[in-house]
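1. this one's structure only:
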């Protein structure tokens, strides 16, 4: 793929990712109006979000196999079409069961659309150009969670909740036309083995149970027994799936890619970091509205500070990684991210708005740098013939990390109540402040993973000379990979 087409394809996939990510979270703001329109309780609308997220989680692992078997271009364009048509049907739904059914179809399109699109970019981009291409692919994950409450509120207030889905129709149609022009045909493996049904059933069921269990942990009120049982069942199924995948001759996902140290650290530390940054758009609006008494509009506008930080640092992310290397940037920036959580915990009712926006802006800068680093280094040492299965595994981990973030935020907020009294915090904002202090441990845990990287890790994509140019990619032992 030529450099110009590679850049355009990366932007196209980024736009598709934005649509998919936005539709997974934007409904929460519009839930009351949707409930009134469909004649159900607001709490019942949550099933539409769960159905979508679970469908995405279940089908992501099969995306690599489908792209190799039927061609990345064919699967990507069909996924866009399915997502677009399902969005139109969601907008015209007349009942909750109808909306849930269409959300499942929409989730199926999203599950194939984003991982396969990213696979196209990874396969068509040379290693030295990977940093810039991945920079395009990471911005939707940074921007969508911040803009979702704002857009949901605007659509609901000034139009209708149905526009949350209708806006995808022209965007999807444009993406389909561009995909047919930009995505090359022939990106497939002629001798791809049959689908690993046992791995798909075990892995899909396990991931679905984990995502659903995490959703229940974040529910109001929490269903502890059901959430705990579902999460435990999901963990057991995932363990059985891992056992099968390590023994299967043609596994759905090759877990042996975790022997590549950069890939392992990117997914382990990256999952912790992604879970950490997911908590911020979840907790801040609750604190601003519930503790400070701000309006929904003021709360949403304050979060624009995070968005501004994400965008402002983008031109400098690639030069930073090239100049200082992945390990140093991820370690220093991970520690800085923990500091931004502490800053959020210090925000009070008397904090000037300028200081609030400045703290959120710094947080946005840190989010953007680390997420670009983790996403890029994941594929720095992956051989071309393993890109497909590595991409599917990485996408699944990212989906789980997002669910983990909401669950961690809810658990931290509940634990913060008694803890805030013990440390002398008072007032309605005290539980939120304490929760941010607790959640600062997540990016610090990600730092502990980043330290395990070699000084020259990712040199193939930064263009820096490796410390051991003649040596193979660094791998962990079989024992530590398991």
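-> The structure has been received and is ready for your questions. Remember, it's a predicted structure, so these values are computed and weren't measured experimentally. Numbers count the residues shown, from 1 in each chain.

2. When you work out contacts or count neighbours from here on, use the C-alpha atoms and nothing else.
-> Fine.

3. Is residue 302 in contact with residue 357, as I believe?
-> Yes: between residue 302 and residue 357 a contact is recorded at 6.2 Å, counting by CA atoms under 8 Å.

4. The structure to be compared is supplied as follows:
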């Protein structure tokens, strides 16, 4: 599950460094290749909500295996593309496969995992979302430079083949709720998610900003209609009542902002190093790899940390520490010692790994088995939206700050980047306040820290 999730997340951003080479081969402008990235992200987010229903209707194991096959086949079609329309069509099919792999694969893991093992299971399926965006620029650059852009997609073939064989042999089907398709709920939800993701992708582009704003308005209206319908329907596509669970609500409100901010960092850092510091794409990619090393280095300690201190202290520490790292990025300059930059990136990667694991574990701690499908689908959709939101906000702040810089005599070349990191640091105050409001013993049964009784405290 972790392997296919890594593959899906990697393909969301790996085209960035290969865009000029692909554009030259296909005879289009580099900016037009952005359409292939956008259609992938939009398709993934749009079709995630239907994954839970498909799993109940046809069986989670069958849908999961089919999604791996679709994703792998689409990767071959992308590599064989000789025109931009063919590439976009292949990416759309790839996004469809990825959209089903995400919620259905996670549902298989959650259904098969005992509450006592939830922390370890979540830790395993969390790292793809952390590592893939960080490694994508470097891996895309290396494959494009040493081989050809086609290998960006062809590397998925052996991974997908191994994953499919493993899934057929190892994955057991899990019991899921079979319910009739909520067609109105599907319609309103699809329009909402499509409008949000597509609007966020377009609103940061000055040429497409009006269209993006229109899509966001349409998404807001359809979102209101979707909520009204889903709360009234006898068999809703998504059960919004799951938000009444305190831990789930906290992980998908403040946690949504946290995911958005964390997702913006791999986008903002390469721009800082390349445009602000004048480093090459390879040097920039190697520097950002320090975030990856921080993620991996702390991973064995994430579960022990949650078991030792509990969810509330760990969330407070990781969110506050993440905000401090973003604030420290404001002080970086081309002359900053390389060891200090690397140390800061390592710390940032470690903190984001701990925070991601804590939020992802907290959200399912108190969800009943009957609601897991809806809770998982809502969470996967929110995570995808948060990724798009974080990148869109980061790009928008950069553009606005760059436009305002000429009017400010004291603003230097690093001004737009510093403003972007400052805004992201301030945004982390929302999840910090949310973590402060959590009760001290939140999800203690999952962390393995059962609250002590009054008698035991007196005896102690």
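-> Structure's in. What do you need? From a predicted model like this one, the values you see are computed outputs, not experimental measurements.

5. TM-score for this pair?
-> Once superposed, the chains reach a TM-score of 0.96 (TM-score structural alignment, normalised by the length of the second structure), with 454 aligned residues with a CA RMSD of 1.7 Å.

6. Sticking with the counterpart of residue 110 of the first structure in the second structure, tell me its helix or strand.
-> Matched by TM-score structural alignment, residue 110 of the first structure corresponds to residue 98 in the second structure. Applying DSSP states H and E as the criterion places residue 98 of the second structure in helix 84-112.

7. tell me the angle of the next helix-or-strand element following that helix relative to helix 84-112?
-> Using DSSP H and E, the next helix or strand after helix 84-112 of the second structure towards the C-terminus is helix 118-146. Using axes from the mean of the first three to the mean of the last three CA atoms, to 10 degrees, one finds that helix 118-146 of the second structure and helix 84-112 are set 160 degrees apart in direction.

8. Where does helix 118-146 of the second structure end up in the first structure?
-> By TM-score structural alignment, helix 118-146 of the second structure lines up with residues 130-158 in the first structure.

9. try stretch 266-281 of the second structure
-> By TM-score structural alignment, stretch 266-281 of the second structure lines up with residues 281-296 in the first structure.

10. What are the contacting residues of that stretch?
-> Contacts to stretch 281-296 of the first structure, defined as CA atoms under 8 Å, 6 or more residues apart in numbering, come from residues 145-146, 153, 299-300, 303, 348-349, 406, 409, 428-429, 432.

11. Identify each buried residue in that stretch, please.
-> 281-289, 291-292, 296 (16 or more other CA atoms under 10 Å).

12. Please narrow the contacts of stretch 281-296 of the first structure to those residing in strands.
-> Of those, none are assigned to strands by DSSP state E.

13. List the contacts of the closest residue to residue 426 of the first structure other than its chain neighbours.
-> In space, and not counting its chain neighbours, residue 426 of the first structure is closest to residue 420: 7.3 Å by CA to CA, 6 or more residues apart in numbering. Going by CA under 8 Å, 6+ apart, residue 420 of the first structure touches 426, 430-431, 434.

14. As TSV, those residues with neighbour count would be great.
-> Formatted as TSV, the contacts of residue 420 of the first structure follow (neighbours: other CA atoms under 10 Å):
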residue	neighbour count
426	12
430	22
431	25
434	25
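
15. Now the two most distant members of the residues you listed.
-> Largest separation among the contacts of residue 420 of the first structure by CA to CA: 426 and 434, giving 10.4 Å.

16. Mind jotting down where the strands sit in the stretch 201-350 of the first structure?
-> Read by DSSP state E, counting those that start in this stretch, the stretch 201-350 of the first structure holds no strands at all.

17. and stretch 316-332 of the first structure, which stretch of the second structure?
-> With TM-score structural alignment as the criterion, stretch 316-332 of the first structure aligns to 301-317.

18. Look up how far residue 188 of the second structure lies from residue 18 of the second structure.
-> Note on residue 18 of the second structure: its distance to residue 188 of the second structure, by CA to CA, to the nearest Å, is 35 Å.

19. meant to ask about residue 242 of the second structure, not that
-> 19 Å.

20. Just want to know which of the two has more residues nearby.
-> residue 188 (21 against 18; other CA atoms under 10 Å).

21. what about residue 310 of the second structure, how many neighbours?
-> Neighbour tally, residue 310 of the second structure, other CA under 10 Å: 24.

22. Leaving aside the residues adjacent along the chain, what's closest to it?
-> Ranked by CA to CA, 6+ apart and with sequence neighbours excluded, the top spatial neighbour of residue 310 of the second structure is residue 447, at 6.1 Å.

23. Residue 28 of the second structure too?
-> residue 84 is the one closest to residue 28 of the second structure (CA to CA, 6+ apart), at 7.6 Å.

24. aligned partner of that neighbour in the first structure?
-> Match for residue 84 of the second structure (TM-score structural alignment): residue 96.

25. Residue 367 of the second structure now?
-> In the first structure, residue 367 of the second structure lands on residue 382 (TM-score structural alignment).

26. once the two are aligned, what's the mean deviation for the helix holding residue 98 of the second structure against the first structure?
-> Superposed on the first structure, helix 84-112 of the second structure shows a mean distance to its aligned partners of 0.8 Å (mean CA distance after the TM-score superposition for the first structure).
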